[in-house]
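Student: pasting the sequence and the predicted coordinates here, then a few questions.
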Amino acid sequence: MKIEEIISAKSKKELEEIGTVAEIVNVINHAIQPLHVSCDNYEKVLHTIKILKEKWLDFKEGPFTSKQKEMVFYLTKLDGNNREKCLGINDEHYENKKIAEKWYKNIAKYVHPDKLSNNETEAFIKLNELYNNLIDYDENEIDTEGDLHE
């Protein structure tokens, strides 16, 4: 039994399939030592896992310590299709200004200069460039003959 298997469990039934409460608690305690948890039923184990996912870095999913760090990385370290994919940009963002604006505001709350250190403000600049590209694409529609209308 591995801690990853326990962490991914979403129900009492899934935990029961993994092992007994005592076995699961033993694996969790080994993973968080020197701390110690005590649970006597699967519901308490699920609650403990939920708390650990929120508070314990080793239990968080993904390689980023925060959503802000994740957005900064995507904006400053990736480019092209990889960046667009990771940031959730698709054809709808190019076709609909309201969708593009909603996307922009959602990302901006993580990378606004007021929330970042001075050396991370490049992320906000990149975000603005991406957003301007999204809305410019919509303004410069191409007609059926392929002529660009500005």
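Tutor: Arrived safely, thanks for sending.
Student: CA only for contacts and neighbour counts going forward, please
Tutor: OK.
Student: now do the helices in the protein.
Tutor: In the chain, the helices defined using DSSP state H lie at 3-7, 12-18, 21-32, 42-55, 67-77, 80-86, 91-95, 97-111, 122-139.
Student: what residues sit buried inside the longest one?
Tutor: To tie it back to what came earlier, the one meant is helix 122-139. 122-127, 130-131, 134-135, 137-138 (16 or more other C-alpha atoms under 10 Å).
Student: presented hereafter is structure B, for comparison with structure A:
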Amino acid sequence: MKESREYLSKILDAESIEDLMGVGPASDILNKLNANFHPFVLTVDSYKDLLEAVKAVRRSWPKENKGPFVSRQAEIVFYLTKTDGKLRKKFLEITDEHYRDRKLAKKWFKSLAQIIHSDKIGEDPIPFQTLSKIYEEMTHEDDGDE
């Protein structure tokens, strides 16, 4: 179900025809939109028309937002730069398993890095540096027993 939400989010975040093409075939995107916004039904014949439909959906359909943030990106930046400790771990979904499993830690890091990398959020390097530091802590080898 999480993958389904992420797929829909990629569709609704598309700003160009190329973005939509990167998400997948127009027919799949159309099916996903129609399934999620039933009884609203879209009929389009091209990525160009699909982009216009996506923009219309964004303007008219309230985004599912479970918090005070305008986007997942804003939420992640906030928790990386304005919180620490247990609160940060809770909201960034960091578990003890991330410190034991390097593959899980790497997957977590990459998923957040794609969202908050400096090419996407502008000049502020702090969020990405903080994310990198957390990842280093997760993957750091212990020298002794605890």
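Tutor: On my side now, so go ahead. Here the structure is a predicted model, which is why all the values come from computation and not from measurement.
Student: of all the helices of structure 1, which one is nearest G146 of structure 1?
Tutor: Of all the helices of structure 1, it is helix 122-139 that lies closest to G146 of structure 1, at 13.9 Å by C-alpha to C-alpha.
Student: remind me what that closest one packs against, helices and strands.
Tutor: Packing contacts for helix 122-139 of structure 1, counted by 3 or more C-alpha pairs under 8 Å, 6 or more residues apart in numbering; DSSP states H and E, involve helix 67-77, helix 91-95, helix 97-111.
Student: could you dump the ones you listed to CSV with mean neighbour count and distance to K12 of structure 1?
Tutor: What follows is these, written out as CSV (neighbours: other C-alpha atoms under 10 Å; distance: least, C-alpha to C-alpha, whole Å):
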stretch, mean neighbour count, distance to K12 of structure 1
helix 67-77, 17, 29
helix 91-95, 15, 39
helix 97-111, 16, 34
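Student: spit out the contact partners of the equivalent of H117 of structure 2 over in structure 1.
Tutor: Mapped onto structure 1 by TM-score structural alignment, H117 of structure 2 lines up with H112. Contacts here follow C-alpha atoms under 8 Å, 6 or more residues apart in numbering; on that basis H112 of structure 1 touches 121, 124.
Student: closest to K97 of structure 1 out of the buried residues of helix 122-139 of structure 1?
Tutor: Using C-alpha to C-alpha, I135 comes nearest to K97 of structure 1 of the buried residues of helix 122-139 of structure 1, at 6.1 Å.
Student: wait, that closest one sits on K98?
Tutor: No - under the criterion of C-alpha atoms under 8 Å, I135 of structure 1 is not in contact with K98, lying 9.5 Å apart.
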